[in-house]
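Participant: Below are the sequence and a predicted model; questions follow.
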Amino acid sequence: MSDDYLARIGTTIKEARHRAGLSQADLATKLETSQSAVARIEAGGQNLTLDNLARISEALDTELVALTRTSSSGAVHLKIEGGRTLSGAIDVKTSKNAAVALLCASLLNRGRTTLRNLARIEEVNRILEVLDSIGVKTRWLPDSADLEIIPPERIDLDGMDEAAARRTRTVIMFLGPLLHEFDNFRLPYAGGCDLGTRTVEPHMTSLTHFGLDVTATQGWYEAKVTGQDAADKTIILTERGDTVTENALMAAARHPGRT
């Protein structure tokens, strides 16, 4: 690869890491390499194989390499040689994005929530730590990947495990459910002020329709809820992102009007 191409890839990886709320050390741990190696990659000083890029893509949960169309018509040509007998079994991986979104959505439910076949991964564990700290009772059902969630009478945001919350960007999806519970609240976020300001803007744009005003300060989302009403809402998302869409859905779920 040319130096210019490596530099472009390095910049792309750095931006994806920032969006994921990870430090260079965090990414190095996921890749089982050193922080200095990550720094070289982001500076464009490290040759990368397709396998390297695939591992980095998986660690950052983002697509770094896309298949290029091979003709002006947009067709992608594949050659398949069949006639071979296949056998065996494949374990289907459950979705990390769906798992954490459903954990946040459980805050909307006044009763017991049971999530079946939940992905037992670190991101899920982090959100469970946050939920437990604010009074939500969670437990894995015996000999299964099923999780039971029981909300408290009143969510205790003052008791939130700040360290656990700062280890995941998913905490931003608490905004949609919590705007129905509190007039004022604050949530910690990971990644530093520059990340927070950029990341929170699409959420602010969509959730402001439900009376939520969010300011990203140094290390915190400061939220204030004013002017909630029952009027119908038409919302145009400024970003086609998973978390933005899910936040808007959760805010709309308990809005009395049509969204």
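Facilitator: Good, I have the coordinates.
Participant: Only C-alpha atoms from now on, for both contacts and neighbour counts.
Facilitator: Will do.
Participant: show me the contacts for the residue most central in space within the chain.
Facilitator: Most central in the chain under C-alpha atoms, centre = their mean is residue 170, positioned 4.6 Å from the mean C-alpha point. Applying C-alpha atoms under 8 Å, 6 or more residues apart in numbering, we find residue 170 in contact with 100, 101, 127, 243.
Participant: for comparison:
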Amino acid sequence: MKSLLSETPNAQAGEKGMTGETLAIRGGRPLTGRVEVKGAKNLVTKAMVAALLGETASTLRDVPDISDVQVVRSLLEVHGVTVVDGEEEGTFHLDPSGAVAAHFEEIDAHAGASRIPILFCGPLLHLLGEALIPDLGGCRIGDRPINFHMDALRAFGAVVDKSYEGIRITAPGGLHGANIDLPYPSVGATEQVLLTAVKARGTTELRNAAIEPEIMDLIAVLQKMGAIISYEPNRVILIEGVDTLQGYDHRAIFDRNEAASWACAALATDGDIFVGGARQQEMLTFLNVFRKAGGWFDVREDGIQFRRGGALKPVVVETDVHPGFMTDWQQPLIVALTQAEGRSTVHETVYENRLGFTQALNQMGADIVVHPQGIDAPDRRVPRRALEQAAVITGPTPLHAADVEVPDLRGGYSYVIAALAAEGESTVRNVGIIRRGYEKFFAKLDALGADFDVVD
């Protein structure tokens, strides 16, 4: 009998603190049914931080009940922001009027392994003149240097001091507009610039900016608050600083990462899953690859239905920044590709360690060879990067049960789906990490007919 009592995330749990759960999964059964996706983790957490910039309270809707959201809520409350649940499920009212400075120890205790504290810098500098950043964590999928963030803050006039506790950032003369050219269209660095530039004196020009849908939705949030932001061709964003901002009322963009994950689960288990809340426009690139791999989908007004359209086919995929194929999409897709007839290749160009999860899939019977230095190919569209890797998946190979341990958020989801597609009973450990980005994960699996038990 399934136990869903542990669905509520622990607000103070970091990545290591959420690893105490194990699933016993009996596979070989298609996942069928309907799941709903709420707001995107990669927008909601940033919009919550943006509430610090307003002089009045903000309302954020479609907030998912995931641990990353609870971490940000705790951090806001440590800084004196009042966060109240609204009558509508998934609604937060955020009042920054009581905002105060916090100590390193408080921030560190509530942040856990999250990297969210770094995005508090700009708003806190505007509000309090100081920001503190403890050691940063996050999923162990590759190098995520903070130098992009620190260089951007220095360009705005901030002073960055390092200590044994972490990083102390001040702005003795206030923050001013800047000309910033990112060496890579980093989502986090783009968010940092946006959250800092909106109240900096003068105009900021950001070149080589990330343009993911979640970035555009954050810009919409800031514009509602009174910011003046325009998007120019060729990844250029112009921000004219304003003196004051007000609160916002905003419904978050849907989580396209979760939507793609359930779509891949339908492929891998030969199931039929309707993802309520998913939209076509933000998933165009994914849907093209899904169709090439043998998937079938039906776009409806309230979501998208996903299933196989016949035998699965091999594909070649290159991950890239938007509008390319997202790095978060490749892990669950690789599970499905183990059942495709032929040889698929996935070029991972965003993170250098994101293919390590394939070792466990090989233990389950997959035939995946990882090339640590990537693979040259004449038809490559994404420019090669020094850190890239490639995975060659040969299929179809029947998957069988195994005992595996979740390494990170997307890899962990992929292990669960692989176990559901495999014959026999698998043990998947450290599944708590998955709730960093998947709301009501156990309940959704149950609704789709998955056969599993929470064993600790």
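Facilitator: Cool, the structure landed. Note that the coordinates shown come from a computational prediction; the quantities given were computed from them, not determined experimentally.
Participant: Give me the TM-score for this pair.
Facilitator: Aligned and superposed, the two chains score 0.59 in TM-score terms (TM-score structural alignment, normalised by the length of structure 1); 179 aligned residues with a C-alpha RMSD of 3.1 Å.
Participant: sorry, back to before: in helices, which of the contacts of residue 170 of structure 1 appear?
Facilitator: Per DSSP state H, helices hold the following members of the contacts of residue 170 of structure 1: 100, 101, 127, 243.
Participant: Could you provide these in TSV, with additional columns for distance to residue 51 of structure 1 and neighbour count?
Facilitator: Below are those laid out as TSV (distance: C-alpha to C-alpha, whole Å; neighbours: other C-alpha atoms under 10 Å):
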residue	distance to residue 51 of structure 1	neighbour count
100	27	22
101	29	21
127	30	23
243	28	19
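Participant: Can I get the contacts of residue 170 of structure 1 in JSON lines including distance to residue 159 of structure 1?
Facilitator: Below are the contacts of residue 170 of structure 1 laid out as JSON lines (distance: C-alpha to C-alpha, whole Å):
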{"residue": "100", "distance to residue 159 of structure 1": "20"}
{"residue": "101", "distance to residue 159 of structure 1": "22"}
{"residue": "127", "distance to residue 159 of structure 1": "14"}
{"residue": "243", "distance to residue 159 of structure 1": "24"}
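Participant: what's the most distant pair in the residues you listed?
Facilitator: Pairwise distances across the contacts of residue 170 of structure 1 peak at 14.4 Å for 127 and 243 (criterion: C-alpha to C-alpha).
Participant: which residues in structure 2 does the longest helix along structure 1 align to?
Facilitator: The residue-count maximum for a helix in structure 1 (DSSP H) belongs to helix 3-19. Alignment note (TM-score structural alignment): helix 3-19 of structure 1 is unmatched in structure 2.
Participant: And the helices in the stretch 101-250 of structure 1, which stretches?
Facilitator: In the stretch 101-250 of structure 1, the helices defined using DSSP state H, counting those that start in this stretch lie at 122-133, 162-166, 175-178, 193-207, 242-253.
Participant: Now the last one on structure 2. Mean distance?
Facilitator: It stands for helix 242-253 of structure 1. Superposing on structure 2 and averaging over aligned pairs (mean C-alpha distance after the TM-score superposition for structure 1), helix 242-253 of structure 1 comes out at 0.8 Å.
Participant: pretty sure residue 243 of structure 1 is touching residue 173, no?
Facilitator: Yes: at 6.5 Å, residue 243 of structure 1 and residue 173 qualify as touching, with contact defined as C-alpha atoms under 8 Å.
Participant: where do the contact lists of the two overlap?
Facilitator: The contact lists of residue 243 of structure 1 and residue 173 share residue 101, where a contact means C-alpha under 8 Å, 6+ apart.
Participant: any idea how far residue 174 of structure 1 is from the nearest residue to residue 124 of structure 1 once chain neighbours are set aside?
Facilitator: Nearest non-adjacent residue to residue 124 of structure 1, counting by C-alpha to C-alpha, 6 or more residues apart in numbering: residue 100, 5.9 Å away. According to C-alpha to C-alpha, to the nearest Å, residue 100 of structure 1 stands 11 Å off from residue 174 of structure 1.
Participant: do the same with residue 234 of structure 1
Facilitator: For residue 234 of structure 1, the distance to residue 174 of structure 1 - C-alpha to C-alpha - is 22 Å.
Participant: quick one: which of the ones in helices among the contacts of residue 170 of structure 1 is nearest residue 207 of structure 1?
Facilitator: Distances from residue 207 of structure 1 to these, taken by C-alpha to C-alpha, are shortest for residue 243, at 12.0 Å.
Participant: Which residue in structure 2 aligns with that closest one?
Facilitator: Correspondence of residue 243 of structure 1 to structure 2, assessed by TM-score structural alignment: residue 188.
Participant: same deal with residue 175 of structure 1?
Facilitator: When structure 2 is aligned by TM-score structural alignment, residue 175 of structure 1 is paired with residue 121.
Participant: do residue 100 of structure 1 as well
Facilitator: Match for residue 100 of structure 1 (TM-score structural alignment): residue 45.
Participant: dump the residue contacts of the match of residue 243 of structure 1.
Facilitator: Going by C-alpha under 8 Å, 6+ apart, residue 188 of structure 2 touches 119, 149.
Participant: Mind jotting down where the strands sit in the stretch 251-400 of structure 2?
Facilitator: For the stretch 251-400 of structure 2, strands defined by DSSP state E, counting those that start in this stretch occupy the ranges 272-276, 295-300, 303-308, 316-318, 342-348, 367-371, 389-395.
Participant: With distance to residue 19 of structure 2 as added columns, please give the ones you listed in TSV.
Facilitator: What follows is those, written out as TSV (distance: least, C-alpha to C-alpha, whole Å):
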stretch	distance to residue 19 of structure 2
strand 272-276	27
strand 295-300	33
strand 303-308	30
strand 316-318	31
strand 342-348	26
strand 367-371	26
strand 389-395	27
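Participant: closest to residue 169 of structure 2 out of these?
Facilitator: Nearest of these to residue 169 of structure 2, taken as C-alpha to C-alpha: strand 342-348 at 33.9 Å.
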